[in-house]
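# could you look at this predicted model? Sequence included:
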Amino acid sequence: MTTMRSSPAPAVSGPTAPVPARPPLGYRPIVDLDSGAVVAVEVLSPAPSASRRGTREVTRQETEVVAEWLISLVREASGTESLLPLVLPLPARTLMGGQEFVALVEGLLRRAGRRPRDIALMLGPELAGLPRKALAAGVSRLRAAGFRCGFGTAMVRPDLVVEAAPFLMRIDPGIVAGVAGDQRHATVVEGLARIGRGSGVYAMAAGVGSADDVVRLRGCGVRVGTGPFFATDAWRPGERVTPVPEPAVERGGQEDAGPRVTEFLVPPVGFDADATAEQLLEAFTDDPALNSAVLVDHRERPVGMIDRTRFLLSVTGRYGHALHAKRPAMRLAEPPRTVPAWMSALAALRVAGRDTERVYDDLIATNAYGQCLGVVRVSDLIGSLSRS
């Protein structure tokens, strides 16, 4: 998951349904188990009582209350000044509210200054009790609107995971808790991670409690997790988390020595692959220090890199705005130069030097799934290595 820049959206009219008072929000960091970077923030809050009915019918009032509740979570979380993607709880039965609910949430979200792709909606364990077709259709509607969708429990049939294709699948704390010392737990976790990889679903370990858990989870193929090992319940976005153990990487010589590229990561400014050149131009204009922007697909994998200098030469030159502004920025993008997050800074510098025409272009650090974790400026690598 990456840090995205949101563009202002036109105001839309929202519902007037009252939102019940609720306790203060809790926050939980979602951490990349390889790099130790916080890649998203999970917001913790009990669902409004209107969404806890046992009947299958979902009324308009219920959809309005849940939509307003979700947006209130977004607004309050925005007060932390965190630009990380958010993972929000969503009562699973709300999926039966149809397209009306999805359109309502999308409109209110854009009014709050966030894009659907910045939000993952985590369905509770009660999703297993929903009619299969209704669940798959509801997830499909969320995905079509640009939202990420997660299953808040791994206790669903594997074929349902394949059919619905959520973005995330949470592995229950009860399973994760014994992963370091119980081979049976490790086998279950490894199986769930394989199901996820094979179906394009990212397994997330919940309840990670120790450094040994982190090491074993990585061995099982799990790449993101959350739990008391990383932070206490008092954690707030922007605060530090407990560092993860160093991955056991085979070192082949001097080029593998020294700091890893993760020490030089800066948050990426990412855009959908279909973003227009005008949107990129606005980003570069607003931030004079921005060297590059990353174009990513629906799985947060980089598909294009926009270099500031070459992009501005194309767009601001004679007839450049007329030719490019309303068209996809991908037309002006170059292939992303990626390096794995575990790579050493010296080895990354060697990668940068392979292309003499783009030797100073930013590199993109990726995790084991090929997702963008951040941007590495070659000038930072050179400066650090020259001093050492």
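Nice, I can see it.
# okay, CA-based contacts and neighbour counts for the rest of this
Noted.
# how much space separates Glu246 from Gly374?
18 Å (CA to CA, to the nearest Å).
# and what of Ile71?
Distance of Ile71 to Gly374, given as CA to CA: 27 Å.
# what of Lys133?
For Lys133 relative to Gly374 (CA to CA), the value is 38 Å.
# who has more neighbours, these two?
Shown here are Lys133 and Gly374; by other CA atoms under 10 Å, Gly374 has more neighbours (27 against 11).
# the helix or strand where the more buried one lies - contacts with which helices or strands?
Gly374 belongs to strand 372-376 when assigned by DSSP states H and E. Counting contacts by 3 or more CA pairs under 8 Å, 6 or more residues apart in numbering; DSSP states H and E, strand 372-376 is packed against strand 265-266, strand 363-366.
# so Arg350 is in which element?
helix 345-352.
# who are the packing partners of that helix?
Contact here means 3+ CA pairs under 8 Å, 6+ apart; on that basis helix 345-352 packs against helix 378-387.
# could you check the angle the helix it packs on makes with helix 345-352?
Counting by axes from the mean of the first three to the mean of the last three CA atoms, to 10 degrees, helix 378-387 lies at 130 degrees to helix 345-352.
# in addition, the following structure is provided for comparison:
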Amino acid sequence: MSAVDVLLPSRAVFQPVVDLDTGHVVAVETHAGPPAAQTPEDPRSPHYPALRIDPAGEDVRRAVAAARATADLRTRLPLQIGLRAETLGLGEAFLGELHQGLGEAGRRPHEIILCVHGGFPPAQRPAVATAIRKLRQAGYLIGLAGLGAVHAPLDLLVEGSPYLVKLDPELARRAGADPRRAALVTSLVELAHRLGVHVLAPGLASEEQVLAQRELGVRLVQGPALAPPEWRPGMRVTVPVAAREEPRRERPEALLGPRVSEFTLPAVTVAHTATADEVLEVLNAETGTTSVVLIDERQRPRATVDRTRFLLRLSGAYGHALYAQKPAGILADVPRLVPRTVPAIAALRAAGQENDRVYDDLVVTDELGRCLGIVRVADLIRSLSP
């Protein structure tokens, strides 16, 4: 029995990452840890596995075990997995073990958000920054956790080019009742938006805390207020809604126009060789998914499957019999690609040039043409409307 096998999947904890704008689950945080009653979402809890005093090898094995725990859950949502900053600073041997283990768990790099947490001394800065860069080059999405409390330099947000930043849980929970903490969260959200980075507020325990984060400009949230400890992918989540929707606060950068990266959501992807039946299985399992991106072995988008058109084709007379075992690409479209640095208004104009696909999801790519996520045109319209 291997060290990973000792970390039983039955002890794995799953939490949904919820998009407040749509009410859908866009990613799943998973880790092999203690019973959920021990509030593992709080990194400062002694029970939080990611911050125990463990050898780096144990940290890597725990991350791999977390990915393996989702293998039987039949979800293609991106996984968010924690990793200690100190582990990243120990060199390529650990990164190689991590990459191999996650691959054996059946997940490709672009389907995983590696959320780096825990502070590190200044002397480890070069090693940590190098490791983050190499993970990004391999295709992993990077998250930086504990923002607002962890001992890590803010300019790592520039050098590391993370996909998302995760607020300190205690800061997120108390921001709604403490004006000074609310001011700090607002500043961090402003900074993240200017850098084209998502903000995630974890550990929210009440409806008031969720609504407070929404008012402060946070779009991605997680915590007991949204899902019970026994939550698993496919189960429903509770999304609090304000009694009266207040107008969104105008951000200073609105005059310049936000970039498309601000609206990017994790993409649900399958190999471009997948059959129509495999794509149908993904859409049935993830009811909030509006599209599936077909990617090649280098994580580059080859085609997109629009949920509505795809299901209409399969539900027609003999549709399933005709297409189920054929490549899904037959029922797919050429992907509408937008670089992550493109202004949102330019992306919206590009979407309007195709009358028959005006509301299709856009596929956001990085500098190497790899899939970073999708943007829903409706989000662009809402954000740019006066």
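Perfect, thanks for sending it. Just so it is clear, the structure is predicted and the values come from calculations on it, not from any experiment.
# quick one, helices of the stretch 51-200 of the second structure?
56-69, 85-88, 92-104, 125-137, 156-159, 169-174, 179-195 (DSSP state H, counting those that start in this stretch).
# same list (those) but as TSV, adding distance to Tyr323 of the second structure.
Listed next are those as TSV, based on distance: least, CA to CA, whole Å:
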stretch	distance to Tyr323 of the second structure
helix 56-69	31
helix 85-88	45
helix 92-104	29
helix 125-137	36
helix 156-159	45
helix 169-174	47
helix 179-195	42
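# can you show me the strands along the stretch 201-350 of the first structure?
202-206, 224-226, 265-266, 270-272, 292-296, 302-307, 338-340 (DSSP state E, counting those that start in this stretch).
# now stretch 192-209 of the second structure: buried residues?
Under the neighbour-count criterion of 16 or more other CA atoms under 10 Å, stretch 192-209 of the second structure has 192-193, 195-204, 207-209 buried.
# what's the answer for stretch 235-244 of the first structure, then?
Arg236, Pro237, Val241, Val244.
# of these, closest to Pro85 of the first structure?
Comparing those against Pro85 of the first structure with CA to CA picks out Pro237 as the nearest, at 11.0 Å.
# what do we get in the second structure for that closest one?
Matched across to the second structure, Pro237 of the first structure falls on Pro233, judged by TM-score structural alignment.
# can I assume its match is in contact with Val26?
No. The pair Pro233 of the second structure and Val26 fails to qualify as a contact (CA atoms under 8 Å) at a distance of 10.5 Å.
# now do the shared contacts for these two.
Taking CA atoms under 8 Å, 6 or more residues apart in numbering as the contact criterion, the common neighbours of Pro233 of the second structure and Val26 are Pro16.
# so which residues of the stretch 251-386 of the second structure form helices?
Ranges of helices in the stretch 251-386 of the second structure, per DSSP H, counting those that start in this stretch, are 276-285, 307-315, 319-323, 344-351, 377-384.
# closest one to Ala93 of the second structure among those helices?
Among those, helix 276-285 comes nearest to Ala93 of the second structure, with 34.3 Å by CA to CA.
# chain center to the closest one, what's the gap?
Put simply, helix 276-285 of the second structure sits 20 Å off its chain's centre (CA atoms, centre = their mean, to the nearest Å).
# again, but for stretch 140-153 of the second structure
Relative to the mean C-alpha coordinate of its chain, stretch 140-153 of the second structure is positioned 14 Å out (CA atoms, centre = their mean).
# cool, and stretch 345-352 of the second structure?
24 Å.
# likewise for stretch 72-85 of the first structure?
When distances are taken as CA atoms, centre = their mean, stretch 72-85 of the first structure is centred 14 Å away from the chain's centroid.
# which stretch of the second structure lines up against it?
Taking TM-score structural alignment as the measure, the second structure aligns residues 65-78 with stretch 72-85 of the first structure.
# endpoints of that stretch, how far apart?
16 Å.
# repeat for stretch 310-321 of the second structure
14 Å.
# buried residues of that stretch, list them for me.
The neighbour-count check on stretch 310-321 of the second structure (16+ other CA under 10 Å) flags Phe310, Leu311, Leu314, His320 as buried.
# what about Gly33 of the second structure, how many residues nearby?
The tally of other residues near Gly33 of the second structure (other CA under 10 Å) stands at 23.
# and if you look at Thr308 of the second structure?
So Thr308 of the second structure, with other CA under 10 Å, has 11 neighbours.
# and what of Glu334 of the first structure?
Neighbourhood size, Glu334 of the first structure [other CA under 10 Å]: 15.
# got a list of what it touches?
Gly304, Met305, Ile306.
# quick check, nearest of those to Thr285 of the first structure?
Within these, the smallest distance to Thr285 of the first structure is 13.9 Å, found for Ile306 (CA to CA).
# how near is the residue lying closest to Ala352 of the first structure once chain neighbours are set aside to Val378 of the first structure?
Ranked by CA to CA, 6 or more residues apart in numbering and with sequence neighbours excluded, the top spatial neighbour of Ala352 of the first structure is Val359, at 5.2 Å. Distance of Val359 of the first structure to Val378 of the first structure, given as CA to CA: 8 Å.
# please enumerate the strands of the stretch 1-150 of the first structure.
26-32, 38-44, 86-90, 119-123, 148-151.
# who wins for proximity to Thr366 of the first structure among those strands?
Closest among the strands of the stretch 1-150 of the first structure, using CA to CA: strand 26-32, at 10.6 Å.
# in the second structure, what residues pair with that closest one?
With TM-score structural alignment as the criterion, strand 26-32 of the first structure aligns to 13-19.
# what comes into contact with the matching stretch?
Stretch 13-19 of the second structure has contacts (CA under 8 Å, 6+ apart) with 24-36, 219-223, 226-227, 229-233, 237.
# count of neighbours near the equivalent of Gly91 of the second structure over in the first structure?
With TM-score structural alignment as the criterion, Gly91 of the second structure lines up with Gly98 in the first structure. A count of neighbours around Gly98 of the first structure, defined by other CA under 10 Å, yields 16.
# good, wrapping up.
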